[in-house]
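> I'd like to go over a predicted model; first the sequence, then the structure.
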Amino acid sequence: MAPSNLTIRGVNGRPKIAAGGKSAGGKAIWVVSGNNITIDNVEMYGAKVVDKNGAALRLEGTNFTMRNSFLHDNENGILSGVNTASTIVLENNEFGHNGYGDGYSHNVYIGKAGKLTFRYNYSHDANVGHNLKTRALYNTIAYNRFSSLRSGETGSTAAGKPSYEIDVPNGGTTFIIGNVIMQPVGGNNPNIVAYGEEGVSGYATDLYVVNNTFINDESSRGYFVMVGGGVTTPAKLINNLFSGYGPMSTQASSIKTANYQALSVGFVNKAAYDLRPLANSLIVNAGVAPGNSTNGSSLNAAASYKHSASGINRTMLGTKNDIGAYEVQ
């Protein structure tokens, strides 16, 4: 796909593009080599290649946007290379059960791009790999749901056994705001979010984790936020709700403000993945105004995830912010 400044949009329903194990150039269903490409409302599945990293979409151009789409059961959902001039925007999409099963292929794998914006997405059940992996220099990961089915369950895809829910292996200025992040029992890595664990040379190292709801269903293993030893900038953890076993952060210098943790938090219907918290005086009006990042960006959670692959505006209902990804109704 070489043309630039192009929008491809499914109409009169969502087109289903079944690769059936075939690919373009031994890479992907679509190889996007043009610049300023937008893809809207498609479903893509079944990509396989000899190298075991066949993607629904292989990004090779500069600047890419995808909305309202469903990528599932490929060896990679999206795979991009190195292009620090590129901005990638992924919003209102579902990614499910992508990955060859070797741990090197993922639901979404963004290479060293300039900027990634990942919002209002539902990423789940990566097959051994990560639900999101990004090496971008600047990451905004906001108002998404990262969760996977329990063993034996079937949803829009089969159940997977993901590794990290979010992996930012080289660091970079990273905002993780307003997400619902749930780790099932028996995943391939007990840690939930990883940052800078592969080395941070050439990257900024400021991490902001604000107003997320974390749930660890493992009873005896896992960290909520694992920060690599080479990261010297203290991560900021503000207004997060942590349910389940595990320390909040591996980084001793992390700055933790107005977070709440309990082994079991009450939710509207956890069994059905309705992860809005029940009223609790330690959550309601218990947050703080999170302020701004070092570069002046607001850390305020302005929206909340709405299932499926959508969002709603978040309005403070009381005198202070509530802790977690939702205002308690």
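Structure received. Residues are numbered from 1 along each chain as shown.
> can we go C-alpha only for contacts and neighbour counts from here?
Noted.
> what about Gly202, distance to Pro234?
Here Gly202 is placed at a distance of 17 Å from Pro234 (Cα to Cα, to the nearest Å).
> Name all residues that make contact with the residue nearest to the spatial centre of the chain.
By Cα atoms, centre = their mean, the mean C-alpha position of the chain lies nearest to Leu132, the distance being 4.8 Å. By Cα atoms under 8 Å, 6 or more residues apart in numbering, the contact list for Leu132 reads His106, Asn107, Val108, Tyr109, Ser123, Tyr164, Glu165, Ile166, Asp167.
> so the third one touches Ile78, yeah?
Translated: Val108. Yes: under the criterion of Cα atoms under 8 Å, Val108 makes contact with Ile78 at 4.8 Å.
> Just want to know which of the two has more residues nearby.
Higher neighbour count among Val108 and Ile78: Val108, with 28 against 24, using other Cα atoms under 10 Å.
> Who are the contact partners of the residue lying closest to Gly171 once chain neighbours are set aside?
Excluding its sequence neighbours, the residue lying closest to Gly171 (Cα to Cα, 6 or more residues apart in numbering) is Gly196, at 4.5 Å. By Cα under 8 Å, 6+ apart, the contact set of Gly196 is Val168, Pro169, Asn170, Gly171, Thr205, Val227, Gly228, Gly229, Gly230, Val231.
> Next one for the comparison:
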Amino acid sequence: VAVSGFDFEGARVAARNGAGIRFEAGQLTLRRCRFGGNEMGLLTSNDPRAELVLQFSEFAHNLRPDGHNHQLYAGSIASLAVWGCWFHHGSVGHLLKSRAAVSRVFYSRLTDEAGGTSSYELEFPNGGVALVVGNVVQQGPMTDNPIMISYGAEGYRWPRNTLALVHNTLVDELPEGGRCLRVAPGAVDLLAACNLLVGNGAHLEGAAAGEYRANAYAGPEVFADPAGYDYRVARGAALPAPLDPGRREGMPLMPTHEYLHPCATRALGARPALPGALQTRADRHKRASQA
């Protein structure tokens, strides 16, 4: 089943988990849809054969009366694939939570932004294969949880547990500093490569034993307009060149696209020249107070 071009708003139920879509079984592809003002954005069952694909869709401002919510909650399904989507303005819950055996989150934007109070930006509570490539991830100053990405916090249940974080831009705006990544103890194949980390968050290398390569650290001045959530690298900003991140689970991890705001992607004409998600540089934005 494919659904394209719909807005899903205002779902409310007595159990307080009214979702724009509740996906129970089969294969579902959503393109260019928007989920807003529901108690949950999209909620799935735990059918181990179900497969969900999300493309170029937006999830924001979904919350229930007690303040908890998830913009996307994928249960213990076979697979989740996210491409070119925008998750933002969560309230206490997570922007994206997936218990799927295989989760692929590519070229998307997951950002608290002004007023957002989400907990984790990305959570994979039961491990599994999680390939997270080319995403812009921002933790705001009002976050409900100082950890941006969590893996395995509720115990590993899948036979393969692989976490690959590759070419993501990770921005921590928590004043006292948060943690970019928490990985629960266990037999995990962890790769963190070619990410760009900005802010006070702890370095990726402290999360767990794994392979860490060519991650870059910088201040917010590296961006064109961090106050306006424009996380493109400013022209003239010096950053180290990335390396080939290799493969995981039979899939090459070298990005072929970049996220294009809002809810789009752009094909790269060459291999990435910068660490992080966004390869197209931009002029620095001058605000009135800076003019």
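Structure received. The structure presented is a predicted model; accordingly, all values stated were derived computationally and were not measured.
> Kindly provide the TM-score of these chains.
The TM-score (TM-score structural alignment, normalised by the length of the second structure) is 0.91; 279 aligned residues with a Cα RMSD of 1.6 Å.
> more crowded one of Gly202 and Pro234 of the first structure?
For Gly202 of the first structure versus Pro234, neighbours defined as other Cα under 10 Å are more numerous around Pro234 (17 against 10).
> What is the burial count for the closest residue to the more buried one other than its chain neighbours?
Closest residue to Pro234 of the first structure apart from its sequence neighbours, by Cα to Cα, 6+ apart: Ser254 at 4.6 Å. For Ser254 of the first structure, the count of nearby residues is 18 (other Cα under 10 Å).
> aligned partner of the residue nearest to the centre of the first structure in the second structure?
Taking TM-score structural alignment as the criterion, the aligned counterpart of Leu132 of the first structure in the second structure is Leu96.
> just Ala325 of the first structure next, same as before
Under the alignment (TM-score structural alignment), Ala325 of the first structure maps onto Ala277.
> do you know how far its match is from Met148 of the second structure?
16 Å.
> from what I can see Asn269 of the first structure touches Leu275, true?
Yes: if you go by Cα under 8 Å, Asn269 of the first structure and Leu275 touch, sitting 6.5 Å apart.
> Those two: which has the busier surroundings?
Leu275 (22 against 12).
> Counterpart of the more buried one over in the second structure?
Looks like Leu275 of the first structure aligns to Tyr231 there (TM-score structural alignment).
> That match should be in a strand, yeah?
Yes: in this structure, Tyr231 of the second structure lies within a strand as judged by DSSP: H, G, I helix; E, B strand; the rest coil.
> Now check Arg109 of the second structure against the first structure: what is it aligned to?
Structural correspondence for Arg109 of the second structure with respect to the first structure (TM-score structural alignment): Arg145.
> same question, Ser119 of the second structure
Checking TM-score structural alignment: Ser119 of the second structure goes with Ser163.
> ok, how many other residues are close to that match?
Quick note: Ser163 of the first structure (other Cα under 10 Å) scores 26 neighbours.
> which ones are touching it?
Neighbouring residues of Ser163 of the first structure by Cα under 8 Å, 6+ apart: Gly103, Ala126, Val128, Gly129, His130, Asn131, Gly187, Asn188, Asn189, Pro190, Asn191, Ile192.
> can I assume the first one is in contact with Val128?
I take that to be Gly103 of the first structure. Yes: if you go by Cα under 8 Å, Gly103 of the first structure and Val128 touch, sitting 5.2 Å apart.
> quick one, which of those two is more surrounded?
Higher neighbour count among Gly103 of the first structure and Val128: Val128, with 25 against 15, using other Cα under 10 Å.
> Can you name the residues in contact with stretch 268-279 of the second structure?
By Cα under 8 Å, 6+ apart, stretch 268-279 of the second structure touches 107, 133-136, 166-170, 194-197, 214-216, 231-233, 239-242, 254-259.
> Swap in 6 Å and give it another go.
For stretch 268-279 of the second structure, contacts defined as Cα atoms under 6 Å, 6 or more residues apart in numbering pick out 134-135, 167-169, 194-196, 232, 241-242, 256-258.
> for that stretch, the distance to its chain's centre please.
18 Å (Cα atoms, centre = their mean, to the nearest Å).
> List the buried residues of it.
Pro272, Leu274, Pro275, Gly276, Ala277, Leu278, Gln279 (16 or more other Cα atoms under 10 Å).
> and if you look at stretch 82-90 of the first structure?
Quick answer for stretch 82-90 of the first structure (16+ other Cα under 10 Å): Val82, Asn83, Ser86, Thr87, Ile88, Val89, Leu90.
> what's it aligned against in the second structure?
Residues 46-54 of the second structure are the counterpart of stretch 82-90 of the first structure, counting by TM-score structural alignment.
> That stretch spans what distance, first to last residue?
Counting by Cα to Cα, you get 17 Å between the two ends of stretch 46-54 of the second structure.
> what residues does it touch?
Contacts of stretch 46-54 of the second structure (Cα under 6 Å, 6+ apart): 25-30, 75-82.
> My guess is Trp86 of the second structure contacts Phe56. True?
No: using Cα atoms under 6 Å, Trp86 of the second structure is not in contact with Phe56, being 7.5 Å away.
> what touches both of those two?
Common neighbours of Trp86 of the second structure and Phe56 (Cα under 6 Å, 6+ apart) are Cys263.
> quick revisit: for Ala101 of the second structure, state which of the buried residues of stretch 268-279 of the second structure is nearest.
Ala277 (24.4 Å; Cα to Cα).
> Fine by me, we can end here.
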